[in-house]
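Asker: Kindly return the folded structure for what I paste below:
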Amino acid sequence: MKDSQGAVQVHQQEQRLTEYMKKLIMQEQDLLGIAITDRDGVPIAQEWSRSAKNLSKSFAKHSQIASAFSNMSDQANKLGIGASDTFIASYQHYQVIQFNELPLHQCVVTLFATADANIGELINSRDLWRTITRHIDKEVLRDSRNPGMI
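Answerer: This is a model prediction of the structure:
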C-alpha cells in the first residue's frame, strides 16, 4: 500500500513539474524547451514549445549532451581548473544554457532559447532551477540511490 501511495505522489509531482515547465514556456516566448536529466543524460522531465518540434526530436536522439557537459565539468575539476556549473552555447537559430547541479543535486537543467533571447534573464533563473532540482533529487532520484525508499 505504501509503495502505491509513493508512486501516486511521484506521478503527481511529475505532473506538477510538467505543468510548471509548460507555463514557463508559454510565458517566455523566447524559451523553446526545458529538459531536466540525470547525470547520465536520462530524461527526468522535459517540455517544449510548439515551435520547437524539430529541436525536441533532436534532443531525444542526442540527450547525451547533458551527460557530456557533466563529464566535462568533472574532468575540469580533476585537472584543478574547477568545476563548471554553467554552459552556454550559441547556434544560428537557438541558444543552449545548461546548469550543472552536480554533485549537490543529481540533475542537469538544459534550457533551449531562441537565438535572440536575453541570455542574462535565463541565467538569472538559476536559483529557481536549483530549488526544483533539489526537490527532484530529494523526492525522485533518492529512490534510485536507496531502493525501498519513497
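Asker: from here on, contacts and neighbour counts on C-alpha atoms
Answerer: Fine.
Asker: Do you have the strands of this structure handy? List them.
Answerer: In the chain, the strands defined using DSSP state E lie at 31-38, 43-48, 86-90, 94-100, 107-114.
Asker: Indicate which one of the ones you listed is closest to residue 12.
Answerer: Between residue 12 and the strands of the chain, the tightest spacing by C-alpha to C-alpha is seen for strand 43-48, at 12.8 Å.
Asker: Which elements pack onto the closest one?
Answerer: Strand 43-48 sits against helix 2-27, strand 31-38, with contacts defined as 3 or more C-alpha pairs under 8 Å, 6 or more residues apart in numbering; DSSP states H and E.
Asker: Would you do the same for the sequence below? I want to compare the two.
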Amino acid sequence: SGSSEKQATQKPSVEGLHAIVVSDRDGVPVIKVANDNAPEHALRPGFLSTFALATDQGSKLGLSKNKSIICYYNTYQVVQFNRLPLVVSFIASSNANTVRVHRWYLALSSKCVLFTRSTTLQNSKPHTCTSYFCAPRMHFTWHMSECSPSSCAKNSQ
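Answerer: Reported below is the predicted structural model:
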C-alpha cells in the first residue's frame, strides 16, 4: 500500500516537455513557461490561435464540444486543451509521452483554476482581464504576477 500512496502523491513529470502556454482564443499568451528547446514559432499567437478555429470546426461535427487537439510534427508535438475562453497548450518533443502530457494537464487543472475577471479601464472602455489562479480550495485572490503553471505544479501537494 506504501507504493500506491507514493504514486498518488507523486507529481507527474513529462520528459521532453518544452513549454506550457495559457493563451486566449486569439493566441495571445496570458502565461508562458518555456525552455530553450521550445520551437519559437509554436509560441507565437498566429500558431496558438489555430486551436480555437480547429475546435470550433470540430464541434460542428455534432459529436459534442471538443476537449483537446493533438498535433504531431517531425521534431515536436503540440497538445492543446479547450478551457475557453482560454487554451492550455503543451509543446513537447515528438517522442515525449503524450499520455503523460495529458496526465500533467489533469493534475495541473485539478490544482489551478482558470477564470475570467472583468474590469473597466480609466477611459471607460470595457476590458476583460483573464488570469490563472493557482491556489486550490482557497478563497479567490488575485495572483496573476505571482503564479504560473510551473510554480503551481512545484508548490502543490
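Asker: coming back round to it: for my notes, please list the helices and strands packed on strand 43-48 of structure 1 in JSON lines and give mean neighbour count and distance to residue 47 of structure 1 for each entry.
Answerer: What follows is these, written out as JSON lines (neighbours: other C-alpha atoms under 10 Å; distance: least, C-alpha to C-alpha, whole Å):
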{"stretch": "helix 2-27", "mean neighbour count": "14", "distance to residue 47 of structure 1": "6"}
{"stretch": "strand 31-38", "mean neighbour count": "24", "distance to residue 47 of structure 1": "5"}
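Asker: picking that back up, need the strands of structure 1 in CSV with distance to residue 145 of structure 1, can you?
Answerer: Below are the strands of structure 1 laid out as CSV (distance: least, C-alpha to C-alpha, whole Å):
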stretch, distance to residue 145 of structure 1
strand 31-38, 12
strand 43-48, 15
strand 86-90, 25
strand 94-100, 19
strand 107-114, 13
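Asker: out of those strands, which comes closest to residue 126 of structure 1?
Answerer: strand 94-100 (7.2 Å).
Asker: how about the closest one, aligned to which bit of structure 2?
Answerer: Using TM-score structural alignment, strand 94-100 of structure 1 corresponds to residues 76-82 of structure 2.
Asker: Report the mean distance between the matching stretch and its aligned residues in structure 1.
Answerer: Here the mean offset of stretch 76-82 of structure 2 against structure 1 after fitting is 0.7 Å, by mean C-alpha distance after the TM-score superposition for structure 1.
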